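A.B. asks: For reference, the sequence and a predicted model appear below.
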Amino acid sequence: MSDTPAAPQARTDASSAPARIRPVQDSNLPAIRDIYNHYVRTSTVTFDEEETDLAVWEHKRELLAETGLPFLVAADADGGVLGFAYAQHWRAKSAYRFSAENTIYLSPDAAGRGLGKALLEALLDASARAGLHELIAVIEPTAAGASIALHRRYGFVDAGHLKGVGVKFGRTLDVLFLQKSL
């Protein structure tokens, strides 16, 4: 039995059992890759323009485990991945060791079920337990209004706005920085 607090849960729909938020498992990585690659192909929420392969996610899981940072999934009753969240160090320099960028992605068919909220709550708790002091959300504002609103509801404040720093699908894109002290 784990000594960690009960994980937040979100309803997967009005009539089903709640989704469970838990640490990532190796078997979740193909689904995580697929969720992420959906956004690479269809959206500006990520500035990646080429799909990632499984090795990228295996390396990320290994790195986060080595550094003690959280990598979580929202799983349905059958263990299917509905979304994921993680915190990775903001920069490689040691002075940044208490600051991390948070990331949350949901399966396209899992949106609107409270999973983003549940993942963010769990990530905030896990990040504080990991010793982080600051979380930074990096969000492309035209594609992720719901994400901006969610982060602000949880106490993230505006920390900067970079204009025209990305180009994807022929569009010039901004980046909004939101920050929360833990």
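C.D. replies: Thanks, I have the structure now.

A.B. asks: contacts and neighbour counts: CA atoms only from here.
C.D. replies: OK.

A.B. asks: what's the helix or strand containing Leu135 packed up against?
C.D. replies: Secondary structure from DSSP states H and E places Leu135 in strand 134-139. Counting by 3 or more Cα pairs under 8 Å, 6 or more residues apart in numbering; DSSP states H and E, the packing neighbours recorded for strand 134-139 are strand 99-106, helix 145-153, strand 171-181.

A.B. asks: try it against this one:
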Amino acid sequence: MSQAITLHQTAELRDARQDDCPAIQAIYADHVLHGVASFEETPPDLAEIQRRVAAVQSAALPYLVAEASPAGGDILGFAAVGPYRTRPAYRYTLETTVYIRRGLEGRGIGSLLLPALIERSEALGFRQLVAVIGDSENLASIGLHKRHGFREAGVLRAIGFKHGRWLDSVLMQRALGKGGDSPPDG
């Protein structure tokens, strides 16, 4: 993204670069090892994160980072969208991913990243965004998505087992543009 967006003079939003991958990997690895937002149990290595970032960007989809200001500061969080499912009928629906560096939650970083994903996804012609939130007790992520127009679409109870306990997945959805009110353009 060529234009930097500043939030409280502490963070700027920009497209991820390959040299951001070590920071992205560290943030995500911490969530995998210590949290329940991701149902992965073993953190992907740097090569896998590099592959994931490249795959999203090669599909012309947004993969964003929030960087501490001034530019060149630490990566505070990241967000991306990807296909919700691979079958052709889902081609107008994307799934969101938002992770914030531990200890920085509640400071508006998610509210910098998520609206940008929404705006860019809509500009690309997509009609629906889906968030699959690990753990129904993940009130911060549920609240973030609600504040930005997502509504709860359902809860899959005890669908995952991690850190010695059963976890739910909360499904949230947000229409983009005309949503399901008309056929897609083109």
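C.D. replies: Yes, it's here. Quantities reported herein were computed from a predicted structural model and do not represent experimental measurements.

A.B. asks: quick one on the thing from earlier: distance to Lys163 of structure 1 added to the helices and strands packed on strand 134-139 of structure 1, as a markdown table?
C.D. replies: Below are those laid out as a markdown table (distance: least, Cα to Cα, whole Å):
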| stretch | distance to Lys163 of structure 1 |
| --- | --- |
| strand 99-106 | 19 |
| helix 145-153 | 16 |
| strand 171-181 | 4 |
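
A.B. asks: Mean neighbour count, these: which tops it?
C.D. replies: Stretch with highest mean neighbour count among these: strand 99-106 (a mean of 21; mean count of other Cα atoms under 10 Å).

A.B. asks: okay, it sits on what stretch of structure 2?
C.D. replies: Aligned by TM-score structural alignment, strand 99-106 of structure 1 corresponds to residues 93-100 of structure 2.

A.B. asks: Contacts for the matching stretch, please.
C.D. replies: Stretch 93-100 of structure 2 is contacted from outside by 27-28, 76-84, 109-110, 113-114, 117, 121, 126-132, using Cα atoms under 8 Å, 6 or more residues apart in numbering.

A.B. asks: Strands of structure 2, residue ranges please.
C.D. replies: In structure 2, the strands defined using DSSP state E lie at 5-7, 11-15, 63-68, 75-83, 93-100, 128-134, 151-162, 165-175.

A.B. asks: so the longest one versus strand 165-175, what angle?
C.D. replies: Read that as strand 151-162 of structure 2. Taking axes from the mean of the first three to the mean of the last three Cα atoms, to 10 degrees, strand 151-162 of structure 2 and strand 165-175 form an angle of 150 degrees between their directions.

A.B. asks: and if you look at the third one?
C.D. replies: Computed by the same axes, to 10 degrees, the angle separating strand 63-68 of structure 2 from strand 165-175 equals 100 degrees.

A.B. asks: rewinding a little: what mean distance separates the strand holding Leu135 of structure 1 from the matching residues in structure 2?
C.D. replies: Here strand 134-139 of structure 1, set against structure 2 after superposition, deviates by a mean of 0.6 Å using mean Cα distance after the TM-score superposition for structure 1.

A.B. asks: Relative to structure 2, which residues correspond to that strand?
C.D. replies: Going by TM-score structural alignment: strand 134-139 of structure 1 matches residues 128-133.

A.B. asks: Distance to Ala47 of structure 2 added to the strands of structure 2, as a markdown table?
C.D. replies: A markdown table is the format used below for the strands of structure 2 (distance: least, Cα to Cα, whole Å):
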| stretch | distance to Ala47 of structure 2 |
| --- | --- |
| strand 5-7 | 29 |
| strand 11-15 | 19 |
| strand 63-68 | 16 |
| strand 75-83 | 17 |
| strand 93-100 | 19 |
| strand 128-134 | 24 |
| strand 151-162 | 24 |
| strand 165-175 | 28 |
